[in-house]
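>>> from the sequence below, what's the structure:
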Amino acid sequence: MLSANRASSRRLLSCPCPLLSVEPTRGLVDEKLRVFVTNLNPNQQVTIHCLHYSEDRDYWEAFGHYVGDEQGTVTVAKDSSVGGTYTGVESMALMWSLRPVPGSRTGLRLRKSDVLSPMIFHISVYDGHMTQDFKQLTPLVTTVIERWYMAPGVQRVNVREKGVKGTLFIPPALGPFPGVLDMWGGGGGLVEYRAALFASHGFVAFALEYLSIDEKKDINTTYFEEAYQIMQEHPMVQRDRLALVGLSFGASVALSMAAYSSLIKPQCCICISGSHVTPVRNTLSEVYKDLNRMLYKMRVEDNQVIWRDIILPIPKDLTKKVDVGRIRCPLLLVVGDDDQNWATLESAEDIERMTEVAGNRHLLKVLVYPGAGHLIEPPYTPHHRATNFMVYGKHKVIMLWGGQTKQHAYAQEDSWEKMLDFLHQHLRCAAPQARL
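All right, here's what the predicted structure looks like:
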């Protein structure tokens, strides 16, 4: 190692002063980066490294190995990485291939809690093709960038009304705007970052909290109807242009409300990595009791919990699933075919059959992504194949979500663009989009 450091030091002395350009230096998390390195020696080998210190006080890194051209230039969007945490021509892999640095805690997941602050990344260039001990190496050049979920002017408003808890995000332009009721899954708590990003694209978004570890009362369907009406009655919301968006268990809620509620009449629904086999007809405790009775189907492989078999085989009995044939608005399903947490592919196939029988197949659009797992998040979020998870807020396990990194990254980028297009199309949104 000592001789390698000496060799690196000799190369540094002979190198010109490299220049690193990363644009934008301050932008939204779904904006693509443009990364250029210039003023290298011809055909010089370099490592481009990205480092992030998370809110959970863990370090995450991604890096690619590049060879400069005859002019001493590397363009990440055009040049191929020959090694590192990714290979090939990948313009955004410095974000989506992030992983905990060696020696970190196991089962980590990178998520943003405080959307009022940016995610900060240090992007550096090192001489040679390095794979470890970056902290002990001196970079040729470093730049710092900010990635935001909230665009300038987006308002964040706490909601504590009619027993409903959540956060409302309002775009900065003149309203009123179309609205999105945003619901996450069984992990519980208040998750705001996707709603903040929706607001940055011209929608009033309501991040709804409905599962909490310290929850003292059971949630019933009235809770979701109250949340929907709070959005309808807000002066910055167009009451007849509302959508439901749900991920995992949140998708079950969205499907159930769209099918059965007399008060919730969305113009469209988006269900990400969800199923219709866990209908919400009365209280959430009833749903969880039904799930508990199926836990014997759970598998554990390599100390990782696999839940997808819990709802298999898909029942034929309509009393055991949402009657999706009752849904009268456009419905978008986003599915990863390597989802190891939930039987979303089989569920999507059954939903297709049910809507065909009901004469509503024309309202359904299904996006199936090969190699994608369960946690389909906003674009360029790192892929997490397995992470820590609290089961019912009591027992920590390693949950297998599935997915292969590059395919999953593609699914996140493509589905986010298609989800925004879907919302704009069916909510007829002509509001300007904010940019940093």
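
>>> every contact and neighbour count from this point should use C-alpha atoms.
OK.

>>> need the longest strand for the protein.
strand 237-247 (DSSP state E).

>>> packing partners of that strand?
Judged by 3 or more CA pairs under 8 Å, 6 or more residues apart in numbering; DSSP states H and E, strand 237-247 is in contact with strand 177-183, helix 221-233, helix 249-260, strand 268-272, helix 405-427.

>>> endpoint to endpoint, stretch 352-369 covers what distance?
16 Å (CA to CA, to the nearest Å).

>>> equivalent analysis for stretch 396-414, please.
32 Å.

>>> ok, back up a step: for the longest strand of the chain, buried residues please.
The neighbour-count check on strand 237-247 (16 or more other CA atoms under 10 Å) flags 237-239, 241-247 as buried.

>>> which of the helices and strands packed on strand 237-247 sits closest to Val101?
Closest to Val101 of the helices and strands packed on strand 237-247, according to CA to CA: helix 405-427, at 16.6 Å.

>>> returning to what we had before: I'd like the helices and strands packed on strand 237-247 written out as JSON lines, with mean neighbour count and distance to Gly128 added.
Below are the helices and strands packed on strand 237-247 laid out as JSON lines (neighbours: other CA atoms under 10 Å; distance: least, CA to CA, whole Å):
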{"stretch": "strand 177-183", "mean neighbour count": "28", "distance to Gly128": "45"}
{"stretch": "helix 221-233", "mean neighbour count": "18", "distance to Gly128": "54"}
{"stretch": "helix 249-260", "mean neighbour count": "25", "distance to Gly128": "46"}
{"stretch": "strand 268-272", "mean neighbour count": "27", "distance to Gly128": "41"}
{"stretch": "helix 405-427", "mean neighbour count": "19", "distance to Gly128": "25"}
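
>>> would CSV of the ones you listed with distance to Ser54 be doable?
Output for the helices and strands packed on strand 237-247, formatted as CSV (distance: least, CA to CA, whole Å):
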stretch, distance to Ser54
strand 177-183, 24
helix 221-233, 31
helix 249-260, 26
strand 268-272, 25
helix 405-427, 20
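
>>> sequence B follows; please return its structure for comparison with A:
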Amino acid sequence: MALARARILAGPCRLNGGGSAWQRGGQAPWRGIGTSVAMTESSCCPLLSVRPQRGLVDEKFRIVLRNLLPKQEVTLRSLHHSEDKDFWEAFGHYISDENGVVNVVEDASVGGTYVGRKPMGLLWSMKPIPGSRSGLRLRKKDVFKPLVVTVSVYGGHVSKGFSEIKALATVVTERWYTAPGVQRVDIDEHEVKGTLFLPPGPGPFPGVLDLWGGGGGLVEYRAALLASHGYASLALEYLSPDRLDVKPSYFEKAYQVLQSHHLVAPDRMALLGLCLGACVTLTLVAHSKVVQPQCCVSINGSHVLPVDQSIDQAFLHFNKNVDKMVTDKNNHIIGRNHILPISSDPAQKVAVGSIKCPVLLVVGEDDQSWATLESAEDMTEMMSKAGNDHLLTVLSYPGAGHLIEPPYTPHFRFSNFTFQGSNQKVVLLWGGHTEPHAHAQEDSWEKILLFLQQHLHKSQDFLHQAKL
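Reported below is the predicted structural model:
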């Protein structure tokens, strides 16, 4: 087993850099430059640039502010208006160098929603603006529209009242889950419902069955991003308030639908699951004779909750152990104890000793929803005894919570949640602390992509990529 522990006064006028349009339909280069300038009394033509102005959500950008006075105090702020009509913001306090330049990649924020040299802090430290509704979570719904983030600069070190202050310079950036050429295909066949995202090109492509958690519904953005990285990804809908009795055969049919698609390589398949979706993933690769992937990824799930008969098993377990769920001082539900203590009886758990494909476990050590750290330790012991622990890689992140998502997604320590079946609305404590959680998301995503590449791409694929 491999173990990795990841411990300025006038309104702005805009100058758009050339070649900055997002290429959709073969129009223009998709990597662009955004710039904005403004004349002020205290500095001459402040210039703010964000490169690339348009890019994938997991792509780093570079923010540079020039033409300031030496040692000038400024605030960089990001603002996003979500599809749910809520405003999210982050901001950092900077001091320009002797040349009047702030380079966010190299310079440290001395205050704000993040501190230190954090090039992507304006994204991952976003929070709802003061006065917003409580318990919010930022999730993309329409993946064929960008996540629009406005980056602005203000004179001085500002922490509130941004709407009452004129920005010195502003750039509007776009963050996309879909790269140019990615196709979306609605799936409704053999009782299977979901969305298939296909990369651009002739194929065939490796296939990934993408399973989200107990919140239910159809969640597309991770599958869209996987397609942007070359994987035919099926975001599967398997939970709804009136549909909890989902048998393993449903997931097997979904696997076969993906595997049989003419643009999918049938011998290069993977499963990726988060939360309850991770429990399903582990159950399938251990017990199913139909689902035989080349590898699988489990993000903050557990083998302690087998769903080899029906998904309803999980909800019966929750109801049976509801007394183990406690609340914090803010009445946020802490659910991690519902699978503790972990049984020593192998019959009560997924038979992980029978897994025959490489498994990547991603663990948030401050997960307050599931006891994922204890589960990973028990899985390691079980697979060691069975002699297949060489197939197991564990990425364990101190300070990370339950919702480990693609890079630069804002961290939510808690959020509103509706239990499927009962329709009960609560606030769940997911855990994690913003900076280490952001690190876990960035590091684990990079390693997930490397893991998929290692096990789903043939040698000629690596050779082709090396030539590019």
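
>>> quick one: TM-score?
Superposed pair, TM-score by TM-score structural alignment, normalised by the length of structure 1: 0.95. Supporting alignment: 424 aligned residues with a CA RMSD of 1.5 Å.

>>> residue contacts, the aligned partner of Tyr260 of structure 1 in structure 2?
Using TM-score structural alignment, the partner of Tyr260 of structure 1 in structure 2 is His287. Going by CA atoms under 8 Å, 6 or more residues apart in numbering, His287 of structure 2 touches 308, 351, 354.

>>> most neighbours of all those, which one?
Most neighbours among the contacts of His287 of structure 2, by other CA atoms under 10 Å: Ala351, with 21 neighbours.

>>> corresponding residues in structure 2 for stretch 114-124 of structure 1?
Taking TM-score structural alignment, stretch 114-124 of structure 1 hits residues 142-152 over in structure 2.

>>> what residue of structure 1 matches up with Glu106 of structure 2?
Match for Glu106 of structure 2 (TM-score structural alignment): Lys78.

>>> make that Pro410 of structure 2, sorry
Counting by TM-score structural alignment, the partner of Pro410 of structure 2 is Pro382.

>>> surely that match is in contact with Arg99?
Yes. Taking CA atoms under 8 Å as the definition, Pro382 of structure 1 is a contact partner of Arg99 at 7.3 Å.

>>> among those two, which residue is more densely surrounded?
Under the neighbour definition other CA under 10 Å, Pro382 of structure 1 and Arg99 were set side by side, and Pro382 has more, 26 against 22.

>>> does that one count as helix, strand or coil?
Classification of Pro382 of structure 1 using DSSP: H, G, I helix; E, B strand; the rest coil returns coil.

>>> not counting sequence-adjacent ones, nearest residue to the most centrally placed residue in structure 1?
Residue closest to the average C-alpha location in structure 1 (CA atoms, centre = their mean): Glu377, at 1.4 Å. Excluding its sequence neighbours, the residue lying closest to Glu377 of structure 1 (CA to CA, 6 or more residues apart in numbering) is Gln412, at 5.9 Å.

>>> list the contacts for the one you found?
Taking CA under 8 Å, 6+ apart, one finds 376-381 in contact with Gln412 of structure 1.

>>> just send those residues back as TSV, with distance to Asp337 of structure 1 too.
Below are the contacts of Gln412 of structure 1 laid out as TSV (distance: CA to CA, whole Å):
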residue	distance to Asp337 of structure 1
Ile376	11
Glu377	15
Pro378	18
Pro379	18
Tyr380	19
Thr381	19
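
>>> among those, which one has the most neighbours?
Using other CA under 10 Å as the neighbour test, the contacts of Gln412 of structure 1 are led by Ile376, with 27 neighbours.

>>> that residue contacts Asp414, doesn't it?
No. Counting by CA under 8 Å, Ile376 of structure 1 stays clear of Asp414, with 10.5 Å between them.

>>> name the nearest of the contacts of Gln412 of structure 1 relative to Gly179 of structure 1.
Of all these, Pro378 has the smallest distance to Gly179 of structure 1: 18.1 Å, by CA to CA.

>>> how about Ser163 of structure 2, what's its match in structure 1?
By TM-score structural alignment, Ser163 of structure 2 lines up with Lys135.

>>> can you count the residues close to its match?
By other CA under 10 Å, neighbour count at Lys135 of structure 1 equals 7.

>>> from Ser249 of structure 2, how far out is the aligned partner of Lys162 of structure 1 in structure 2?
Residue pairing (TM-score structural alignment): Lys162 of structure 1 is matched to His190 of structure 2. In this view, His190 of structure 2 and Ser249 of structure 2 are 11 Å apart by CA to CA.

>>> same thing with Thr372 of structure 2?
Distance, Thr372 of structure 2 to Ser249 of structure 2, using CA to CA: 26 Å.

>>> Pro341 of structure 2 now?
To Ser249 of structure 2, Pro341 of structure 2 is 30 Å away according to CA to CA.

>>> next one: Val352 of structure 2
From Val352 of structure 2 to Ser249 of structure 2 the distance is 19 Å (CA to CA).

>>> likewise for Glu365 of structure 2?
Distance of Glu365 of structure 2 to Ser249 of structure 2, given as CA to CA: 32 Å.

>>> cool, Leu218 of structure 2 as well?
Going from Leu218 of structure 2 to Ser249 of structure 2 by CA to CA gives 19 Å.

>>> cool, and Cys357 of structure 2?
For Cys357 of structure 2, the distance to Ser249 of structure 2 - CA to CA - is 20 Å.

>>> quick one: what's aligned to Asp338 of structure 1 in structure 2?
Alignment note: Asp338 of structure 1 maps to Asp366 in structure 2; criterion TM-score structural alignment.

>>> list the contacts for that match?
398-402, 431-432.

>>> what about Glu106 of structure 2, neighbour count?
Glu106 of structure 2 sits with 14 neighbouring residues when counted by other CA under 10 Å.

>>> for it, pull up the helix or strand it's in.
Using DSSP states H and E, Glu106 of structure 2 falls within no helix or strand.

>>> isn't it right next to Gly116, touching?
No. Under the criterion of CA under 8 Å, Glu106 of structure 2 makes no contact with Gly116, lying 9.7 Å away.

>>> any shared contact partners between those two?
Counting by CA under 8 Å, 6+ apart, Glu106 of structure 2 and Gly116 have no common neighbour.
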